[in-house]
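Q: Model the structure of this input:
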Amino acid sequence: MNTKHSFSPEQLAQIKEAQAAASSLKEKGELLSENALDLIIREARSHNGWLDKPVPDELLNQIYDIVKMGSTSMNTCPARFLFIRTQKAKERLKGCLAPLNVNKVLAAPVTVIIGHDLAFYKHMPKLFAHNPGAQDLFKNNELAANTSAFRNGTIQGTYLMIAARALGLDIGPMSGFNNQAIDEEFFKGTSIKSNFLCSLGYGDTSKIFQRLPRFEFDEVCEML
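A: Next comes the predicted model:
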């Protein structure tokens, strides 16, 4: 297997440009504001109820434009996002949901099925072109491929949630559904498998509950 990196003059120029851009970003020294941190993580809440306010398709495109730039191992980018927007699509999804999640999904303007492509490695000649042998690490190793697809697809799903909040939307991630039913309904005949769901929209704050407790640093963290 050839794993030696061979860069063309054009690629070397692109590398130099990327290095300069990364250095420039660091030199700016600008951190997220306290309000921004609250918006995307610290004070943000998962939502169960939704206002009757649509989410424009342009905003969904903006979210993905942020998500696609997030890091994945070897730039595999295995996540696949199916945006359930129409009433017809919601009815197809309805039969795959746990009963407690049906109304949440039907009321949400958009619910995303976050999946991952188990055959992501087929795209590595494009996404990881500087290493011609990278595809072979997964093509004949089902365990490695499945593990990498699930791990990196989950990471990209997290990017989606953060990006949505950063652009002013609320989120409602959920795992109360039948993965096999979703895969049969939406991904039959493909190499894509569902991971989790996330509703997007403008949350109805009158329907949230008190914040549940979290662990403190010393309870779950250790420094060696």
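Q: CA atoms for contacts and neighbours, from now on please.
A: Will do.
Q: If you count neighbours, what's buried in the helix ranked longest in the chain?
A: Using DSSP state H to define each element, the chain has its longest helix at helix 142-166. Residues of helix 142-166 classed as buried: 145-146, 148-166 (neighbour count, 16 or more other Cα atoms under 10 Å).
Q: Sequence B follows; please return its structure for comparison with A:
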Amino acid sequence: MMAPIDDAALDTLFRQARTYNGYTADPVSEADLHAIWDLMKMGPTSANQLPARLMWCVSDDAKQRLADCCSAQNAPKVLKAPVSVVIGMDIDFHEHLPELFPHADAKSWFEGNEDLRKESAFRNSSLQGAYLIMAARALGLDTGPMSGFDADKINAAFFADTPRVRVNFISTLGHGDPATIFDRSPRPAFAKFNSIA
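A: Presented below is the predicted three-dimensional model:
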């Protein structure tokens, strides 16, 4: 059994971490992106599905293509961020299960049932997107996850060559500029949204 992490780590991951609308000029390296993946891939997904497919938008061209798919409010955030990432989900993730989950014939659980694959890909790629946020925070980076985009446009712009991959959500990434955040929104006490049966 692992020991609890200390307060400084809890602050970094949760209590002091924020969603950023803008970033400093400090760069984000390709090594940073690899480090994020190497942490987030360790988070649990059902039968180790790992359905998330990430498109890291680093070049000005890629960021412009992504911004063109975003709402008027979100497009400037994408253009100004050092990196933006499209968190996609592979509807045919099951094809990789013989490698990723060799303990059982998990591929057969999903063959011929696209509705089940879509549901599972969405749920588990959402988990992986959350792991991305936490991995970035653990590595001293900040994120700005968002909706507010045209999914069909993103799929056409970034996943045309892999049509079984579809966008789940997007996020900006960098070293957050504190001037771009709002006051923290309310976080209710346990009793408001929790029950114990």
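Q: what's the TM between chain one and chain two?
A: The TM-score (TM-score structural alignment, normalised by the length of structure 2) is 0.97; 196 aligned residues with a Cα RMSD of 1.0 Å.
Q: so where is the longest helix of structure 1 in structure 2?
A: Using TM-score structural alignment, helix 142-166 of structure 1 lines up with residues 114-138 of structure 2.
Q: Just give me the mean distance for the matching stretch relative to structure 1.
A: By mean Cα distance after the TM-score superposition for structure 1, the fitted stretch 114-138 of structure 2 averages 0.5 Å away from its aligned residues in structure 1.
Q: Which residues does that stretch contact?
A: Stretch 114-138 of structure 2 is contacted from outside by 9, 12-13, 17, 36-37, 39-41, 43, 45-46, 49-52, 87-94, 110, 142-143, 168, using Cα atoms under 8 Å, 6 or more residues apart in numbering.
Q: Of those, just the buried ones, ChimeraX syntax please.
A: Buried members of the contacts of stretch 114-138 of structure 2, defined by 16+ other Cα under 10 Å, are picked up in ChimeraX with:
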select :12,13,17,36,37,39,40,41,45,49,50,51,52,87,88,89,90,91,92,93,94,110,142,143,168
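Q: from the contacts of stretch 114-138 of structure 2, which ones fall inside strands?
A: Judged by DSSP state E, those include 52, 87-90, 142-143, 168 as members of strands.
Q: Report the central residue of structure 2.
A: Centroid check for structure 2 by Cα atoms, centre = their mean gives Gly129 as the closest residue, at 2.5 Å.
Q: burial of the corresponding residue of structure 2 for Ala129 of structure 1, as a residue count?
A: Taking TM-score structural alignment, the alignment pairs Ala129 of structure 1 with Pro102 from structure 2. Pro102 of structure 2 is flanked by 13 other residues according to other Cα atoms under 10 Å.
Q: Check the gap between Pro102 of structure 2 and Met55 of structure 2 for me.
A: Applying Cα to Cα, to the nearest Å, the value for Pro102 of structure 2 to Met55 of structure 2 is 27 Å.
Q: Repeat that for Ala25 of structure 2.
A: From Ala25 of structure 2 across to Met55 of structure 2, the span is 22 Å (Cα to Cα).
Q: between those two, who's got more neighbours?
A: Ranked by neighbour count (other Cα under 10 Å), Ala25 of structure 2 and Met55 place Met55 first, with 16 against 13.
Q: so that one touches Val83, yeah?
A: No: at 10.3 Å, Met55 of structure 2 and Val83 do not qualify as touching, with contact defined as Cα atoms under 8 Å.
Q: Name the residues contacting each of these two.
A: With Cα under 8 Å, 6+ apart applied, the contact sets of Met55 of structure 2 and Val83 do not overlap.
Q: what are the ranges of the helices in structure 1?
A: Under the criterion DSSP H, helices of structure 1 are mapped to 9-28, 34-37, 57-67, 87-94, 99-107, 124-127, 136-139, 142-166, 179-186, 217-220.
Q: For Ser199 of structure 1, find the nearest of those helices.
A: Among those, the nearest to Ser199 of structure 1 by Cα to Cα is helix 99-107 (6.7 Å).
Q: Tell me which other helices or strands that closest one touches.
A: Contacts defined by 3 or more Cα pairs under 8 Å, 6 or more residues apart in numbering; DSSP states H and E place helix 99-107 of structure 1 against helix 87-94.
Q: Read off where the helix it packs on ends up in structure 2.
A: Using TM-score structural alignment, helix 87-94 of structure 1 pairs with 60-67 in structure 2.
Q: From Pro102 of structure 2, how far out is the counterpart of Pro78 of structure 1 in structure 2?
A: Taking TM-score structural alignment, Pro78 of structure 1 has Pro51 as its aligned residue in structure 2. Relative to Pro102 of structure 2, Pro51 of structure 2 is positioned 16 Å away (Cα to Cα).
Q: likewise Leu139 of structure 2?
A: Distance, Leu139 of structure 2 to Pro102 of structure 2, using Cα to Cα: 31 Å.
Q: do the same with Thr12 of structure 2
A: Applying Cα to Cα, the value for Thr12 of structure 2 to Pro102 of structure 2 is 35 Å.
Q: What of Ser195 of structure 2?
A: To Pro102 of structure 2, Ser195 of structure 2 is 37 Å away according to Cα to Cα.
Q: Now do the contacts for Asp105 of structure 2.
A: By Cα under 8 Å, 6+ apart, the neighbours of Asp105 of structure 2 are 97-98.
Q: what does Ile40 of structure 1 give?
A: Ile40 of structure 1 makes contact with 162, 165-166, according to Cα under 8 Å, 6+ apart.
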